[in-house]
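generate a structure from the sequence data that follows.
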Amino acid sequence: MNDRAVALLEQYEIEVLRTRKGRGAILCDTQRGCLIFKEYTGREEQLRLQERVLKHLEEQGTVPAERLLATKEGALSVTDRDGVRYILKTWWEGRECNIRDREECMEAMRLLARLHGDLEFTPVFPETEETSAPVIERYLPSRDYEKRNRELKRARRFLKQRSQKTWFEIRLSAVIDPFLEEARQLCEEWKEIELAASDSGEEVPLCFCHGDYQYHNILRQDRGFFLVNFEKCQADGPVRDLYLLLRKLLEKSEWDAEWGRVLLAAYESVRPLKPYERQDLVYRLSYPEKLWKIVNFYYNSGKAWIPEKNQEKLDRLLEQEAARKKFLKLLQR
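From the prediction side, this is the model:
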């Protein structure tokens, strides 16, 4: 980030004492504490939603989280002469949540449950002549997974047509069909559940989620945890966050079923899952997302040289598959 970008800080009601480089951003020591100034590539509507969610969390006072700061004119972002946009947020100096520390992982689960307890609300947006309230659409998992299934099918067709295959491609060709069939069946069941829910006419509370709740975005300091990077927050159920963190932690532990039970119990000690949320969690964990990621990276990369890392990830996935199925059975009891 260059000096021109730093000059944009003059548009904020702050006194910058010192700046230093962070991860793709500028950390600013100010009279209001440490702030972070970083590029923003999302939509304005998403930024306004993020600001409203974070403001609501601050009002609740339960979960320490970042806040977006507005300019002197009330704008949530600033733009340099090259058209690059930036946002300014509060920041805590700290380290990421230690995924090898089981106590910290359980604490992160309990914090997530408190976060979800605060994010069941209907946001009110101030409207002006220039802006209207963002349109909030509920997330439908089947839409994402239908798209992913189409991508898996394209990759399978490509593999079948490829005459000379590497060892990775031979291995992937041999295992992709059962995963794709599992993905197709799950997507069909998901659509039926979504259709039944819409036909029931029952009013489902509007609930938001962090959208990217993983250890990189859970910072630890002496005062406790601090949540950052809400850029992906959206109107999806709490299971989106729970699924993401649970899957990542279980992958690191070879899908240890007992550890998964302990993590889920930590979450439910604060916020018990509703029956439909538990079903949602089973479906998300059942979808072969890890395989889709491996296939998507392979299909959209150059084929002249396939990184050895691809083979390692596929081997690890296949080694963990029996343990993953075991945990899913435990979850459905």
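
C-alpha only now, for contacts and for neighbours.
Noted.

please identify the buried residues of the longest helix seen in the chain?
Using DSSP state H, we find that the single longest helix of the chain is helix 167-200. Applying a neighbour-count criterion of 16 or more other CA atoms under 10 Å, one finds Phe168, Glu169, Leu172, Ser173, Ile176, Leu180, Ala183, Arg184, Leu186, Cys187, Trp190, Lys191 buried in helix 167-200.

could you also give me the structure for this second sequence? I'd like to compare it with the first:
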Amino acid sequence: MEDMYEKILWEGYGLRFYSGTRTRTGLVCKTDKGLRELKKARERMNNIRYAHDVKECLYRNGFTVISRFYNTMDGQPCFAKDGTLYVLEELLPSTPLDEDGKDSFVKGAETLGKMHQCAKGLESTFIQWDKERLPGQFSKRRVELAKIKRRIQRQGGYDSIDLLVMDNFNTYMEQTIQAEEFLQRAQYKDLVERAEREGAFCHHSFKGENLRVSDDGRLYVGGFEGCNSDIPLLDLAAYLKRYMKKTDGDKDGVFQILEAYQKNNPLEDKERVLLQALTIYPEKFLRLVNEYYNKRRACVSPAMQERLALAVEEEGRARELFHYIQEV
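A predicted model of the protein is given here:
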């Protein structure tokens, strides 16, 4: 394998490879120009080019706590070798942000708000906005849930997952309808159009191993490969849900996270309404249910049963979050 790394670094970047250390995300390479992290890209070429444009915009606007891509010798942010794409990045700090308490999430939220603020003015030829994405998704999942219920009722006997769906059907159908109503109240399409005009993006993985703490206490952000053109508020909603999942989240913590985010990126009334739509919508449960019933089942999957049971717990915490946001 070292021969392969040596070829990638030399042919793609003009670097000499001396040695490497494996990490969870890739390979830390010692080269003649210092340490670099080499990763197999999980995204397509244009996604990587878009992520590169996002990073460069952030860096220009003062958000420097990121790992930028090194360009190849022909000026590309990734290198193709034997049908596989590779990216070479600056090395992030090794210590992940602890997610076991309110203070860590408050620190993360402040960084998230600053990142979203510094993305304004983003320009890229690889931007792809979809103004109908969320309304279409919410409506589609609501229709699918109704079909799944009818399918369960027609088949006669219920297995454990069927019972789980039937027990929660009314609650999640009501929440999905409520989320659609909030989308309309928030004037979602107008918010998308404004985000497009201003230049904005959604990271989609602002969590866990992608958040690293340096020796001087600064919080660095990695994992940009999956980012895309979308309303930044999706990141905040996901981060608040993660706070409720990882801690004994309470209203005070939610208030402090929102306050920290808004230090750099204040929310308007319509955005608060959209945040309510994103938190009340039972995205994870509906996604897993759709995944399960669209496959041919020979028997009940214990793994899926466990995942759905955990999703029910998480959706319960998300309902608490929804009520906290209404109160603050």
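
and the helix or strand following the longest helix of structure 1, which stretch of structure 2?
Next helix or strand after helix 167-200 of structure 1 toward the C-terminus (DSSP states H and E): strand 218-221. Mapped onto structure 2 using TM-score structural alignment, strand 218-221 of structure 1 covers residues 211-214.

about what we covered before: now for the buried residues of helix 167-200 of structure 1, which pair is the farthest apart?
Phe168 and Lys191 (33.1 Å; CA to CA).

Glu44 of structure 1: neighbour count?
Residue neighbour count, defined by other CA atoms under 10 Å, stands at 14 for Glu44 of structure 1.

one more: the one 3 residues further on?
Taking other CA under 10 Å as the neighbour definition, Leu47 of structure 1 ends up with a count of 22.

residues in contact with it?
Leu76, Glu231 (CA atoms under 8 Å, 6 or more residues apart in numbering).

just give me the mean distance for the strand or helix carrying it relative to structure 2.
Assigned by DSSP H and E, Leu47 of structure 1 belongs to helix 44-60. Aligned to structure 2 and superposed, helix 44-60 of structure 1 gives a mean residue distance of 1.6 Å (mean CA distance after the TM-score superposition for structure 1).

what sits closest to Ile177 of structure 2 if chain neighbours are left out?
Using CA to CA, 6 or more residues apart in numbering and skipping the chain neighbours, the partner closest in space to Ile177 of structure 2 is Arg142 (7.6 Å).

show me what the one you found lines up with in structure 1.
Under TM-score structural alignment, Arg142 of structure 2 pairs with Asn149 in structure 1.

list the contacts of its match.
Leu180, Ala183, Arg184.

same question, Tyr298 of structure 1
Residues counted as contacts of Tyr298 of structure 1 (CA under 8 Å, 6+ apart) are Ile306, Asn310.

element containing it?
According to DSSP H and E, Tyr298 of structure 1 maps onto helix 289-299.

that helix: average distance to aligned residues in structure 2?
Looks like 2.6 Å for helix 289-299 of structure 1 (mean CA distance after the TM-score superposition for structure 1).

tell me the buried residues in that helix?
For helix 289-299 of structure 1, burial by neighbour count (16+ other CA under 10 Å) applies to Glu289, Leu291, Trp292, Ile294, Val295, Asn296, Tyr298, Tyr299.

using a markdown table, lay out those together with distance to Lys72 of structure 1.
What follows is those, written out as a markdown table (distance: CA to CA, whole Å):
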| residue | distance to Lys72 of structure 1 |
| --- | --- |
| Glu289 | 44 |
| Leu291 | 47 |
| Trp292 | 45 |
| Ile294 | 45 |
| Val295 | 47 |
| Asn296 | 43 |
| Tyr298 | 46 |
| Tyr299 | 46 |
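
spatially, which two of the residues you listed are the most separated?
Using CA to CA, the two most remote members of the buried residues of helix 289-299 of structure 1 are Glu289 and Tyr299, lying 15.0 Å apart.

what sits against the most centrally placed residue in structure 2?
Nearest to the mean C-alpha position of structure 2, by CA atoms, centre = their mean, lies His204 at 2.0 Å. With contact set as CA under 8 Å, 6+ apart, His204 of structure 2 has these partners: Gly226, Cys227, Asn228, Leu234, Asp235.

I'd like the distance between it and Ser229 of structure 2.
Per CA to CA, to the nearest Å, His204 of structure 2 is found 10 Å from Ser229 of structure 2.

and Asp216 of structure 2, that's in a helix?
No. Using DSSP: H, G, I helix; E, B strand; the rest coil, the assignment for Asp216 of structure 2 is coil, not a helix.

and for it, the neighbour number?
Neighbour tally, Asp216 of structure 2, other CA under 10 Å: 6.

ok, Tyr215 of structure 1 touching Glu96?
Yes. Counting by CA atoms under 8 Å, Tyr215 of structure 1 touches Glu96, with 6.0 Å between them.

comparing these two, which residue is more hemmed in?
It is Tyr215, of Tyr215 of structure 1 and Glu96, that has more neighbours when counted by other CA under 10 Å, with 19 against 15.

what's the neighbour count on the nearest residue to that one once chain neighbours are set aside?
Leaving aside its sequence neighbours, Tyr215 of structure 1 sits nearest to Cys97 (CA to CA, 6+ apart; 5.1 Å). Applying other CA under 10 Å, we find 21 residues neighbouring Cys97 of structure 1.

how close does Cys97 of structure 1 get to Val295 of structure 1?
In terms of CA to CA, Cys97 of structure 1 sits 29 Å off from Val295 of structure 1.

now do Gln214 of structure 1
Note on Gln214 of structure 1: its distance to Val295 of structure 1, by CA to CA, is 22 Å.

repeat for Gly302 of structure 1
Taken as CA to CA, the span from Gly302 of structure 1 to Val295 of structure 1 is 13 Å.

also Glu254 of structure 1?
Glu254 of structure 1 sits 21 Å away from Val295 of structure 1, going by CA to CA.
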